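Colleague: Requesting a structural model of the entry that follows:
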Amino acid sequence: MNMSRPPSSFLQLKENDTGLIKCQNVIILSATNDDELEKQWSCLLELSNTNKILVPMAPFVTKQLQTTLSDIEIAQPLSKICSEFPDVCIGCYRTSRTGQCIITFNGKDEERTDSAVEKLCHLFHPSAFYEIMK
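Modeller: Predicted coordinates:
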């Protein structure tokens, strides 16, 4: 019987049976329960501090708007904003079939993310959207 072979870039990160595996730029936590996950997460944090395996990056900025506007009303303006702000990930979903629409803006640059939110808000009447605070 042949077993699959890991790629040449496969690397076991720590020898002490934590189950952390790195393959190119992906780190796999193979935990099957909370205790194992906590152990692997602690190990990963320790490795990131000592071996510089993980490079710290700026966190994502998330803004959420809620509206009662229909999908048809917001689709074209939202599409335009997506093309104007390619560095901001924009998505939307309904809370239910007839519920409010939640529009989410995720980006690395807070100023750009805020600009995308403001741009959408300025395309509609002032009370069309309100921001969801987390």
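Colleague: From now on I want contacts and neighbour counts done on CA atoms only, so please keep to that.
Modeller: Fine.
Colleague: Run through the strands of the chain in chain order.
Modeller: Residue ranges of the strands in the chain, as given by DSSP state E, are 10-12, 20-23, 26-29, 61-67, 89-94, 101-107, 129-132.
Colleague: Quick check: which of those strands is nearest to residue 81?
Modeller: Among these, the nearest to residue 81 by C-alpha to C-alpha is strand 89-94 (8.6 Å).
Colleague: what packs against the longest helix along the chain?
Modeller: Ranked by number of residues, the top helix in the chain under DSSP state H is helix 34-50. If you count contacts as 3 or more C-alpha pairs under 8 Å, 6 or more residues apart in numbering; DSSP states H and E, helix 34-50 packs onto strand 26-29.
Colleague: To compare against the first, here's the next sequence to fold:
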Amino acid sequence: MESSRRLYIDQEHPIVNRSALSFARAATKAAEEAGLGRDLVELINVRCSQMNACPACLKAHVPQLVRAGLDSVKIAVIPSWRDSEIFTPEERAVLEVAELVTDLPQPRDAHERYEEAAAVLTPEQLSAATWVAAAINTFNRISIVSGHPVR
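Modeller: Next comes the predicted model:
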């Protein structure tokens, strides 16, 4: 194999990739059934993808976030959401979950931050948001390791 050629692991092991896709679909379905709108699901996907610097996932999920109804100002401010008052309590809660799952802070800090999200989200929503974040983090890693191009 040439050193400049990237291995697309999703294509090398398609059955594993199909399982990852099923996992992501199940997480999204759980979120919808828990009452999290598509906008909140895509907000999680975008924030995790920003934190992981995954261009392929950002290219896929930013347009989906726009279609789900989040306005361009909020999308532009996502990286500094903590310093803004434009996000709803639900948006803030799922952004917190997205960052917790992506960055994995120390357990004591994680507990306090998780409790902040739990004050807004139901247990079912909190669990589903966590699964959505875990799923997109999986795809961020698949895309980054594979070097999926963004055209």
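Colleague: What does the TM-score come to for these two?
Modeller: With the length set by TM-score structural alignment, normalised by the length of structure 1, the two chains reach a TM-score of 0.24; 53 aligned residues with a C-alpha RMSD of 4.6 Å.
Colleague: list the buried ones in the longest helix of structure 1?
Modeller: The neighbour-count check on helix 34-50 of structure 1 (16 or more other C-alpha atoms under 10 Å) flags 37, 40, 41, 43, 44 as buried.
Colleague: nearest to residue 114 of structure 1, of the strands of structure 1?
Modeller: Judged by C-alpha to C-alpha, the one of the strands of structure 1 that comes nearest to residue 114 of structure 1 is strand 61-67, at 7.8 Å.
Colleague: relative to strand 101-107, how tilted is the closest one?
Modeller: Interaxial angle, strand 61-67 of structure 1 versus strand 101-107 (axes from the mean of the first three to the mean of the last three C-alpha atoms, to 10 degrees): 160 degrees.
Colleague: Counting by contacts, list what strand 61-67 of structure 1 packs against.
Modeller: By 3+ C-alpha pairs under 8 Å, 6+ apart, strand 61-67 of structure 1 packs against strand 101-107, helix 110-122, strand 129-132.
Colleague: Show residues contacting the shortest one.
Modeller: In this structure, residues lying in contact with strand 129-132 of structure 1 by C-alpha atoms under 8 Å, 6 or more residues apart in numbering are 63, 64, 65, 66, 67, 68, 121.
Colleague: can you do 10 Å?
Modeller: 63-69, 101-104, 117, 120-122 (C-alpha atoms under 10 Å, 6 or more residues apart in numbering).
Colleague: Surely residue 106 of structure 1 is in contact with residue 82?
Modeller: No: at 11.4 Å, residue 106 of structure 1 does not count as touching residue 82 under the criterion of C-alpha atoms under 10 Å.
Colleague: So which bits of the top helix by length along structure 2 are buried?
Modeller: The helix that spans the most residues within structure 2, counting by DSSP H, is helix 123-146. Of the residues in helix 123-146 of structure 2, 124-144, 146 count as buried by neighbour count, 16+ other C-alpha under 10 Å.
Colleague: Same check on stretch 56-75 of structure 2?
Modeller: Residues of stretch 56-75 of structure 2 classed as buried by neighbour count (16+ other C-alpha under 10 Å): 56, 57, 58, 61, 62, 64, 65, 68, 70, 75.
Colleague: what sits in contact with each of residue 106 and residue 82 of structure 1?
Modeller: Common neighbours of residue 106 of structure 1 and residue 82 (C-alpha under 10 Å, 6+ apart) are 88, 89, 90, 91, 116.
Colleague: out of the residues you listed, what pair is the most spread apart?
Modeller: Taking C-alpha to C-alpha as the measure, those have their most distant pair in 91 and 116, spaced 12.1 Å apart.
Colleague: These two: which has the busier surroundings?
Modeller: Counted by other C-alpha atoms under 10 Å, residue 91 of structure 1 and residue 116 do not tie: residue 116 has more neighbours, with 23 against 14.
Colleague: Any figure for the gap between the spatially most central residue of structure 2 and residue 141 of structure 2?
Modeller: Note on structure 2: the residue nearest the mean C-alpha position is residue 45, at 2.6 Å, using C-alpha atoms, centre = their mean. Going from residue 45 of structure 2 to residue 141 of structure 2 by C-alpha to C-alpha, to the nearest Å gives 13 Å.
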